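Asker: sharing a model prediction with you, sequence too.
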Amino acid sequence: MRAIFAVVLLVGLGLAGFAVYMAQNYIEGYQSALAKERATKKPEIKTKEVYVVTRAMKYGEELTPEDVKLVKFPQEALPEGIFTTKEDLFPQGEEVGRYVVRAMEEKEAILAVKVTRPGEDAGLTTRLERGMRAFAIKVDVASGVSGFLRPGDRVDVYWTGRVKGMGGELGSDEVTKLIETNIRLIAIDQSADGEIEAGNVANTVTVAVKPQQVAALAQAQKTGDLMLALVGAEDDSIASVIEVDQRSLLGIEAPEEKIVERVEEEKVCTIKTRRGAEVVQIPIPCTN
């Protein structure tokens, strides 16, 4: 019996040792895999809650507490002018809302440049920068780029007319000249919304310019015709001085003026005297 007991004990101890060995290998493999996963795992992205709109909003719509909600954004990719608290977005209470001045899509972050101040109307004054003025220019299907203009676009302004001379008389040739470059449109007719229907031909466009430019455009509009040329969205070039008349357009050179020099004949004064039967003219200095 004792021999059988000893054999059973030895077998039990062997099985127990084998189980411990297998368990140790499993734990070590698990810990090694966990360490590798932790080593390859990307660092945690820090986020911050910011207010976004819950629906697409157009220019002029009122922004109310029902139109906003908090969403987590990556902290390193936050744009300037965000709102993180309701006190920042509605500092005067929920009854005093803001208005949208730039269209926003659903779940787009609300920025300070896209909404008015609390209680402020979404008029043109909110779209004018410091020192700028709004000026309206009359346009038609030709001068208004066939209805392709939108608020926010930039245009060059060309003037066509006849230049007056020193005496006030009009010149014989019309001249087209670039008078303003890269000025920003802030409204088309009575709409400052950039999502206006395509193809509509406007009667007037409103531009944001400096006071000196207002005077130049007013004078140009009164004395000739204005044409607009649309500037590309990615075009940062500055147009040079451009002036074209009929002669330069057709390649006709102006005739050279012949300069006739008048040569004054030298005046000779003489006196006549008689020498015997002969009359002789003797030159003398002229008194006049």
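Answerer: Great, that's in hand.

Asker: every contact and neighbour count from this point should use C-alpha atoms.
Answerer: Fine.

Asker: which stretches of the stretch 101-250 of the chain form strands?
Answerer: 133-138, 154-164, 170-188, 204-209, 225-231, 243-245 (DSSP state E, counting those that start in this stretch).

Asker: for stretch 150-164, buried residues please.
Answerer: Residues of stretch 150-164 classed as buried: 150-163 (neighbour count, 16 or more other C-alpha atoms under 10 Å).

Asker: what about residue 209, neighbour count?
Answerer: 21 (other C-alpha atoms under 10 Å).

Asker: now do the contacts for it.
Answerer: 132-135, 183-184 (C-alpha atoms under 8 Å, 6 or more residues apart in numbering).

Asker: likewise residue 201?
Answerer: Neighbours of residue 201 in contact, by C-alpha under 8 Å, 6+ apart: 140-141, 144, 146-148.

Asker: save those as a markdown table, and put in distance to residue 227 and neighbour count too.
Answerer: As requested, the contacts of residue 201 are exported to a markdown table (distance: C-alpha to C-alpha, whole Å; neighbours: other C-alpha atoms under 10 Å):
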| residue | distance to residue 227 | neighbour count |
| --- | --- | --- |
| 140 | 9 | 15 |
| 141 | 10 | 14 |
| 144 | 7 | 22 |
| 146 | 11 | 15 |
| 147 | 13 | 19 |
| 148 | 14 | 15 |
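
Asker: hold the first one in mind and look at this next one:
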Amino acid sequence: MKTARIVVLAIAGVAGLAATYLASIGEQKPVAVAPPVVQLPTAEVLVAKTDIGLGQAVKQEDLQWQRWPAETASTAFLRHDTNPDAMKDVIGSIARFPFIVGEPIREQKLVKANGSGFMAAILPSGMRAISTEISPETGAGGFILPGDRVDVIFSRREKNPDKVGADVVSTEVLLSNVRVLAIDQAPKEKDGSNSLVGKTVTLELKPEQAETLARARQGGVVTLALRSIVDVNEKPDETSNSDHAPKRGESIRVVRYGVPSSQTTQK
């Protein structure tokens, strides 16, 4: 009797535990199912696979198609759905501006060379490239780099008619806010250097500005004054005949090696 009673109690205990377990399962809350991820529409955009430097010819290995959210794919980008032959069309173009890895390719930053040299390819329509001699003294100590903006200052020494043996130095801003295309034959800074000492500078000028500079080179000394980078969007003056150019007899402020001084032009 005692053994049978123990068996009955054991069976009852196991049944109770099973009932408790089943009851706890029934009371559990259902597991929340995560909502499906919404797939945003994408578009394949032509981007730079490697860094593309200024003046570099674009090769096939420099390019790749990359998926972008369609909403952020600007119409200025080259998209596969609207221009499937864009990669083929871009190959062989010259980079007017550098590209970094992953940057979308834009036609505005490229130019078709069509057999022309690099400088002719990057020169904007209607502009001229003209070179003039420089030295550390006339080129801001070598701190002028391709892409910078400069003022061209013209100086000449003349005899003073009022005083025998004394010369008068006249100075004027010949051209204002013009772009430097190259120093010697370097269209870009070398190895990230912050200075580039050369003997020749090539400037981007309008035809009439080029004539003005060519005449000035025959009659005096041409000096370049480096402008601030914030002046890049400032409208450049045409020649020294503008209202902003100093007139003879006026005092102008000249900065040499960071030291300002005043000079008076010839009356």
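Answerer: Thanks, I have the structure now. Source: prediction; values computed, not measured.

Asker: so which of the strands of the stretch 101-250 of structure 1 is the most packed in?
Answerer: Highest mean neighbour count of the strands of the stretch 101-250 of structure 1: strand 204-209, a mean of 22 (counted as mean count of other C-alpha atoms under 10 Å).

Asker: mean per-residue distance, that strand versus structure 2.
Answerer: Mean deviation of strand 204-209 of structure 1 relative to structure 2 after superposition (mean C-alpha distance after the TM-score superposition for structure 1): 1.2 Å.

Asker: in structure 2, what residues pair with that strand?
Answerer: Alignment of strand 204-209 of structure 1 against structure 2: residues 200-205, by TM-score structural alignment.

Asker: from the chain's centre, how far out does the matching stretch sit?
Answerer: Distance of stretch 200-205 of structure 2 from its chain centroid, counting by C-alpha atoms, centre = their mean, to the nearest Å, is 19 Å.

Asker: nearest to residue 96 of structure 1, out of the strands of the stretch 101-250 of structure 1?
Answerer: Smallest distance to residue 96 of structure 1 across these (C-alpha to C-alpha): 25.7 Å, for strand 170-188.

Asker: now do that closest one and strand 204-209, the angle between them.
Answerer: 90 degrees (axes from the mean of the first three to the mean of the last three C-alpha atoms, to 10 degrees).

Asker: contacts for strand 170-188 of structure 1?
Answerer: 124, 127, 149-165, 192-193, 202, 204-209, 213, 231, 238-239, 241-246.

Asker: same thing with stretch 221-229 of structure 1?
Answerer: Applying C-alpha under 8 Å, 6+ apart, the set of residues contacting stretch 221-229 of structure 1 is 137, 139, 142-145, 155-162, 220.

Asker: and the helices in structure 1?
Answerer: 2-40, 86-89, 211-223, 246-250 (DSSP state H).

Asker: could I get these as a markdown table with distance to residue 60 of structure 1 and mean neighbour count?
Answerer: As requested, those are exported to a markdown table (distance: least, C-alpha to C-alpha, whole Å; neighbours: other C-alpha atoms under 10 Å):
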| stretch | distance to residue 60 of structure 1 | mean neighbour count |
| --- | --- | --- |
| helix 2-40 | 49 | 11 |
| helix 86-89 | 17 | 16 |
| helix 211-223 | 27 | 14 |
| helix 246-250 | 46 | 11 |
